[in-house]
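J.: structure of the sequence below:
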Amino acid sequence: MDTCDIKLNSDSKQSNGIYQISLKGQIGGKTSDDIPVANNSNKYIVNEDPRIFEPPDKKKARWRSIRIMYLTMFLSSVTFTITMASLWPYLELVDREASADFFGWIVAGYSIGQLVASPLFGFWSNRFDTTRWPLLLSIGINIIANIMYAYIESFPDTRQYYLLLARGLVGFGAGNVAVVRSYVAGATTNEERTGVMANVSICQSVGFILGPAFQAALVPLGYPGPISKLEFHLDLYTAPAFLSAIAGFINILLLVTLFKETRVTELTTLSVQGGDSESMNANCENKPDYFAVICSIMIFFVVLFIFTIFETIGSPLTMDMYGWSKKKATLYQGIILVGAGCEAIVVSLLLKKIAKR
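T.: Below is the predicted model of the structure:
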């Protein structure tokens, strides 16, 4: 069987045993694409991408970490939407003089918190080359914010401002979305990246669906709920926040015990015997398409701008137009959001298939 030698220059770097290289030339009459796969765990194997040499244990750890990122994105979306349908009724409960104007600020609090946190967590992750610690801090803030949200009724006065602060902190914790996407992009090969990023979007869409679904499922708890002792209240308004906090603890446990940062490092200085590293470097030079990036950002902005209608005027409008009670508005709005999320999943699956063509 023909073999090949891989030469590493002195300035080559290893990233957890994973190499992304550009193979060029022939080996014993065969092209680089015909290099056989070694299944022995003591040898490097060729991944689905023929340019990736990766030990089996490293590949397993890499994909386990990517799947944890799927879960993190899913839980972030659940935390965002699980209280969306009940937010306006809850505000009216804690502050009977609350106005729609102040409700708008509470809704904006989440977005403002995320706007501030996203670049901070992104800078932290890039500057110190870490993903775990920004995620742990952001999820910890999210847990504290949800517990605070659940205990709003226990505050003696100015409850509406504590509610505003809680939603702002929940949004601040959601700033880890940029870190998740950045890590997933760096932990995948070019061939894997489109499918994995599509899966991240699907997990986000599923979170959008199941968040309101969980809220609708908790409506039978009613108000004041089965437990209403001292400062602790468990009802249809607080149960979603407690559920989000429990999910956050589980996420932190997985990040601490199972998550291992693994990135695919592009080594353009690697060469196969008989290849030309300079020509390989020239082939690997890709200039970013800034116009496409700006268009993608604008499309994402428009989609989220339209989505805010459910978060802002959805519940107040249905209560005014149809005369629904707080309980009915929470239930029916949750069902509407589930339908919108199902549609988003279908679109994501279609885009994933189109991207493969």
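J.: from here on, contacts and neighbour counts on C-alpha atoms
T.: Will do.
J.: just the strands in the stretch 51-200 of the chain please.
T.: Remark: strands assigned in the stretch 51-200 of the chain by DSSP state E, counting those that start in this stretch are 52-54.
J.: again but with the stretch 251-357 of the chain, I slipped
T.: Secondary structure of the stretch 251-357 of the chain (DSSP E, counting those that start in this stretch): strands at 265-266, 271-272.
J.: okay, buried residues for the lengthiest helix in the chain please.
T.: Ranked by residue count and defined by DSSP state H, the top helix of the chain is helix 326-356. By 16 or more other C-alpha atoms under 10 Å, the buried positions in helix 326-356 come out as 326-338, 340-342, 344-345, 348, 352.
J.: roughly how far does residue 350 sit from residue 202?
T.: For residue 350, the distance to residue 202 (C-alpha to C-alpha, to the nearest Å) stands at 11 Å.
J.: one more, for comparison:
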Amino acid sequence: MGGDTTETEDKTPDGSSGQSFTDPAEPMLPTPSETTAWKSIYMAGACSFIQATQFAIFFASMWPYILTLKPDVKQGSFGVVVALYSVSQCICSVGFGWWSNRIGQVRLPLIVGFLIMACGNLTYLSLQYWPSHHLYVMMAARFIAGGGTGNMSLLRAYASTASTMKDRSRAIACVSGGIAMGTMIGPGLQLLFAPLGADGINVLGLAISIYSSPALFCLILNGLGLLIVKFAFEEKYIIKHENDVKHDEENGEKTAKKLGNPDFIAILLCVFTRFLQIFLNTTTESIGSAYLMMMFSYEKEEAVTVNAGIHTVSGSIAATMFICFIFTKIREYVKIRTFTLISLIMPLTWLIATYPYNFYSGSVKIMVNGSHADCDLNKYSWCADQKTINQYVYIIGYILVFGVAFTFMNITVTTLFSKVVGPRPQGTYQGIYQTAGSFGRMFAPIIMSYTYTLYGPSVPWLILIVSFIFLILAWIVLRERMVPFGEYEPSKIDHSN
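T.: Here you go, the predicted model:
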């Protein structure tokens, strides 16, 4: 560059010679590209959809399944089962990112990840054969499967480095949209297995029931993912060279322009934003049904129906927005920092509007006659003074937050994070970003369920309100730093021979 047109040797993301790209003996190595690799990015979106679907499909049936196998199991033990998935994902996402950067590709780690997921699903399918260890085998199954999904961060990283700066937000939206739609559709797929019932059918000694069939279905998804990666995923990269050599005509010195480190503060803010987003999302998932039953006097079945309806509406809105963002030019009008701020203000507004202030006149009803609706004063002493809120404000606000605000957040923050990291291999950085979400998914059920049990919804809401106020102020104060790599401060230049 800089007038030197004789250099023809391309570099892979790990800096190796580009000559190996055409070596038929090494078909899994990535290839360079000057344009966005849309085909492989769409395939990455399909893989992210498969991973998110296999994560979400189990939640409707796991608790009834373990109760069937081990009737004396307690909710606390089941909470460990749920948490272990995220623990494993946290550990493995950084490991997958490091490995991907080390070997200069994402394809092999993706294949290994799908194989690990398949092992986890096989373990889950074998639960029926462990009569004395059902709970521990389920823990092992979810831990193994969670480790396999640690490579999900590589899909975001690939979308970042396989797209031009102009196409970056659209490319990342393909992967984020796959995750969002998989999470939305996954629980609904459980309905496909309802006709099997609890007893199911016996095939070669294997009982395939409403509880075990999701694992079998996920094995099929794992196989589909492997086929996509093996035969349809052509790994290509658009990435800036680490060294740009120029000739100084006055003194003959050569100056190597090296990429400096990305802005740590900007990265930290993006990571904390992701943590708080997943923290809020997991909080509503953890106490959502119990909250509806306590606050609005819903019976169990009614609470499940309302909750499912809310998620269906918000999920449909999110899917529509992702599709519009990916396939129309509406993305050109999305200003990343502005829409990020709006997407943070919306949940704060919802939390403030649904806080049960003491000056409200209405109080929750106390549970009587063995009903599961209303507030159980025998369990929670705060029921006596708990104020009610408007259920329409809660439901409409919920749909706007998780259908609109979080969709924008998934697009804008993820896109900005990749731009802040800059034109370099992003596997490790995206692993850290995903780990932040996994930490949010781990800590939210523990912290918020504990505070909800002791103090009711007021304290969990206060924790979230204070956190979002702090986060919004940080985005306002640090606005000038939340820009693509190299725009806040110039890249470091190493003057050497």
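J.: where along structure 1 do the helices fall?
T.: Applying DSSP H to structure 1 gives helices spanning 56-81, 87-94, 100-127, 132-150, 159-173, 177-186, 190-217, 239-257, 277-284, 290-312, 314-322, 326-356.
J.: out of these, which is closest to residue 267 of structure 1?
T.: Nearest of these to residue 267 of structure 1, taken as C-alpha to C-alpha: helix 277-284 at 9.3 Å.
J.: mind listing what's buried in the closest one?
T.: Buried, per 16+ other C-alpha under 10 Å, within helix 277-284 of structure 1: 277, 280.
J.: which residue in structure 1 aligns with residue 233 of structure 2?
T.: Matched by TM-score structural alignment, residue 233 of structure 2 corresponds to residue 259 in structure 1.
J.: give the contact list for its match.
T.: 61, 64-65, 68, 132 (C-alpha atoms under 8 Å, 6 or more residues apart in numbering).
J.: quick one on the thing from earlier: report all helices and strands that the longest helix of structure 1 contacts.
T.: Judged by 3 or more C-alpha pairs under 8 Å, 6 or more residues apart in numbering; DSSP states H and E, helix 326-356 of structure 1 is in contact with helix 190-217, helix 314-322.
J.: hmm, try it at 6 Å
T.: Packing contacts for helix 326-356 of structure 1, counted by 3 or more C-alpha pairs under 6 Å, 6 or more residues apart in numbering; DSSP states H and E, involve helix 190-217.
J.: taking helix 326-356 as reference, get the angle to the helix it packs on.
T.: Relative orientation of helix 190-217 of structure 1 and helix 326-356, computed by axes from the mean of the first three to the mean of the last three C-alpha atoms, to 10 degrees: 170 degrees.
J.: for helix 190-217 of structure 1, what is the distance to the chain centroid?
T.: Offset of helix 190-217 of structure 1 from its chain centre (C-alpha atoms, centre = their mean, to the nearest Å): 8 Å.
J.: so which elements touch it?
T.: Helices and strands touching helix 190-217 of structure 1, as assessed by 3+ C-alpha pairs under 6 Å, 6+ apart, comprise helix 56-81, helix 326-356.
J.: can I get those in CSV with distance to residue 150 of structure 1?
T.: CSV is the format used below for those (distance: least, C-alpha to C-alpha, whole Å):
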stretch, distance to residue 150 of structure 1
helix 56-81, 13
helix 326-356, 16
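J.: of those, which is nearest residue 247 of structure 1?
T.: With C-alpha to C-alpha as the measure, helix 56-81 is the member of these nearest residue 247 of structure 1 (7.1 Å).
J.: list the buried ones in that closest one?
T.: Going by neighbour count (16+ other C-alpha under 10 Å), the buried part of helix 56-81 of structure 1 is 56, 59, 61-63, 65-81.
J.: and residue 442 of structure 2, what helix or strand is that in?
T.: Using DSSP states H and E, residue 442 of structure 2 maps to helix 427-455.
J.: show me what that helix is packed against.
T.: Packing partners of helix 427-455 of structure 2 (3+ C-alpha pairs under 6 Å, 6+ apart): helix 75-103, helix 152-161, helix 264-296.
J.: single out the most deeply packed of those.
T.: Looking across those with neighbours counted as mean count of other C-alpha atoms under 10 Å, the highest average goes to helix 152-161: a mean of 29.
J.: please tell me which residues of structure 1 that helix aligns onto.
T.: Going by TM-score structural alignment: helix 152-161 of structure 2 matches residues 177-186.
J.: compared with structure 2, how much does the matching stretch deviate?
T.: Superposing on structure 2 and averaging over aligned pairs (mean C-alpha distance after the TM-score superposition for structure 1), stretch 177-186 of structure 1 comes out at 1.2 Å.
J.: closest one to residue 268 of structure 1 among the helices and strands packed on helix 190-217 of structure 1?
T.: Across these, residue 268 of structure 1 has its closest neighbour in helix 56-81 (20.7 Å, C-alpha to C-alpha).
J.: angle of that closest one against helix 132-150?
T.: Using the same axes, to 10 degrees: helix 56-81 of structure 1 against helix 132-150 is 30 degrees.
J.: helix 56-81 of structure 1 - contacts with which helices or strands?
T.: Helix 56-81 of structure 1 packs on helix 190-217, going by 3+ C-alpha pairs under 6 Å, 6+ apart.
J.: aligned to residue 177 of structure 2, what sits in structure 1?
T.: The alignment partner of residue 177 of structure 2 in structure 1, by TM-score structural alignment, is residue 202.
J.: contact partners for its match?
T.: Residue 202 of structure 1 sits next to residue 345 when contact means C-alpha atoms under 6 Å, 6 or more residues apart in numbering.
J.: which position in structure 1 aligns with residue 448 of structure 2?
T.: In structure 1, no residue is paired with residue 448 of structure 2, using TM-score structural alignment.
J.: count of neighbours near residue 220 of structure 1?
T.: As a burial measure, residue 220 of structure 1 scores 13 neighbours (other C-alpha atoms under 10 Å).
J.: now it: how far from residue 16 of structure 1?
T.: Using C-alpha to C-alpha, residue 220 of structure 1 is found at 50 Å from residue 16 of structure 1.
J.: residue 104 of structure 1 is nearest to which of the helices and strands packed on helix 190-217 of structure 1?
T.: Closest approach to residue 104 of structure 1 among these is made by helix 56-81 (15.6 Å; C-alpha to C-alpha).
J.: now the closest one, how far from the chain's geometric center?
T.: For helix 56-81 of structure 1, the distance to the chain centre is 8 Å (C-alpha atoms, centre = their mean).
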